[in-house]
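Participant: The sequence and its predicted three-dimensional model are supplied below.
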Amino acid sequence: MTRSKSTADIVLHPVRLRIIQGLLGGRQLTTAQLAEGLPEVTTASLYRHIATLAGAGILEVVGERPIRGAVERTYALRLEASELSAEELASMTPEQHKQAFTSFVAGLMGSFDRYVDEAEEVDLVRDGVGYRQTALWLSDQELADLLATTREALLRAAGNAPAEGRRRRLIATIVMPSS
């Protein structure tokens, strides 16, 4: 009997994580458009990773059109399907958590590298790029309230559609106790 892959096994692969990141913010992209953002990934490998994500219900086909005898599919992210459940997080070993966190941070580093490498002129202030660390003294309830407020604000902004003057931005959060 073969064990089915967990959500963590599926989404925390470096290439699949980049595909997911490419679709964040309500984007709908074809395989060719995804390939533009992943030039180091072979076409065959990209199709396999997309098929894995689609088979797990993390990507959905939102459009199809015939192109030169083939069908070009447009994909969208089903964000809720890509998130790890509380049960799955609780079942992970410390080593699996370290691996997951490393994949997450590597994805952030890759995004930052692409920003620096592709910007005509790197200007963190103009582009609103920042990375900061702050220590807060919070009770468990105060932390829960802060996270709920932050989530509400992010969800409101996540409803924004692309428009003139808007630029797609990635916001990542990491919360952990400090010694």
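Facilitator: Here it is on my side, so go on. Numbering: from 1, shown residues only.
Participant: going forward, measure contacts between C-alpha atoms and count neighbours the same way
Facilitator: Noted.
Participant: helix or strand for the residue nearest to the spatial centre of the chain, which one?
Facilitator: Among the residues of the chain, the smallest C-alpha distance to the mean C-alpha position (CA atoms, centre = their mean) belongs to Q21, namely 3.2 Å. In this structure, Q21 sits in helix 14-23 according to DSSP states H and E.
Participant: distance of R48 from Q99?
Facilitator: Distance check for R48 against Q99: by CA to CA, to the nearest Å, it reads 22 Å.
Participant: er, E64 I mean
Facilitator: Counting by CA to CA - E64 and Q99 are separated by 36 Å.
Participant: Can you list the residue ranges for helices in this structure?
Facilitator: Using DSSP state H, the helices of the chain run over residues 7-11, 14-23, 31-36, 43-55, 79-82, 86-91, 94-118, 124-127, 140-158.
Participant: Give the other helices and strands that the third one contacts.
Facilitator: Okay, so that is helix 31-36. Under the contact criterion of 3 or more CA pairs under 8 Å, 6 or more residues apart in numbering; DSSP states H and E, the helices and strands touching helix 31-36 comprise helix 43-55, strand 70-77.
Participant: hold the first one in mind and look at this next one:
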Amino acid sequence: MNKVETIFHPVRFKIIQVFLDGQSKTAKMLAKELKDIPQASLYRQLDALVKAEVLIITEENQIRGTVEKVYSLNKPAANLSNDDVKEFTKEEHLQYFLFFTAQLSRDFETYLSDDDIDFLRDGVGYRQVALHLTDQEFLDFAKDIGKVYEKYMQHTPASKRTKRIITNIMMPKKEGDVEHE
């Protein structure tokens, strides 16, 4: 199984998302967060993620005759590089992009299912902006965003902190595309 197939499997993708907060977790902790995944499937997919080195086992604790494993995300292995995707066909890129956006839609639908939603209070939003940048200005912009992410990714979970998922999709507007005003 290649890296892309490992990451973009629906259940494994959900498991990886739980680790985006940088915290280590046991299978029991994951089962509490991922209630819709049957236990046998959860263990099978954890094993696949460990074999692919997307997750690493950071501890093994002896508990009543069994070993409880503690998992952490191996961030470099969980991110797709340019080399990982450069051989994709257009159809494969579209397939994986649609999977990615479907997962976003499912997360947003879950948010909307709450009886008490308030975009401002909850920090929810979606928007699209156009920036006119040279290639170098775009590289600088991307580096700046990376620095901001790094700064705030240092925060660990706490009672007053809410886990927020931030998603960026960047693409150039091709010449000949119709501008909508």
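Facilitator: Thanks, I have the structure now. This is a predicted model, so every value here is computed, not measured.
Participant: Overlay them and tell me the TM-score.
Facilitator: Their TM-score after superposition, calculated using TM-score structural alignment, normalised by the length of the first structure, is reported as 0.89; 174 aligned residues with a CA RMSD of 1.6 Å.
Participant: related to what we said a few turns ago, wait, which of the helices of the first structure is closest to R167 of the first structure?
Facilitator: Closest approach to R167 of the first structure among the helices of the first structure (CA to CA): helix 124-127, 9.3 Å.
Participant: State the span of the second structure onto which the closest one is aligned.
Facilitator: In the comparison with the second structure, helix 124-127 of the first structure aligns to the range 119-122 (TM-score structural alignment).
Participant: so who does the counterpart of R27 of the first structure in the second structure touch?
Facilitator: For R27 of the first structure, the aligned position in the second structure is occupied by Q23, per TM-score structural alignment. Applying CA atoms under 8 Å, 6 or more residues apart in numbering, we find Q23 of the second structure in contact with S72, T156.
Participant: try 7 Å this time
Facilitator: Remark: with contacts taken as CA atoms under 7 Å, 6 or more residues apart in numbering, Q23 of the second structure is in contact with S72.
Participant: do you know how far it is from G146 of the second structure?
Facilitator: Distance, Q23 of the second structure to G146 of the second structure, by CA to CA: 20 Å.
Participant: re the thing from before, make JSON lines out of the helices of the first structure and add distance to I171 of the first structure.
Facilitator: Converted to JSON lines, these look like this (distance: least, CA to CA, whole Å):
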{"stretch": "helix 7-11", "distance to I171 of the first structure": "18"}
{"stretch": "helix 14-23", "distance to I171 of the first structure": "11"}
{"stretch": "helix 31-36", "distance to I171 of the first structure": "20"}
{"stretch": "helix 43-55", "distance to I171 of the first structure": "22"}
{"stretch": "helix 79-82", "distance to I171 of the first structure": "15"}
{"stretch": "helix 86-91", "distance to I171 of the first structure": "21"}
{"stretch": "helix 94-118", "distance to I171 of the first structure": "10"}
{"stretch": "helix 124-127", "distance to I171 of the first structure": "13"}
{"stretch": "helix 140-158", "distance to I171 of the first structure": "9"}
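Participant: Deepest in the core, which of those is it.
Facilitator: The highest mean neighbour count among these belongs to helix 14-23 (a mean of 19), with neighbours defined as mean count of other CA atoms under 10 Å.
Participant: That one vs the second structure, mean deviation?
Facilitator: Compared with the second structure after fitting, helix 14-23 of the first structure has a mean deviation of 0.7 Å; criterion: mean CA distance after the TM-score superposition for the first structure.
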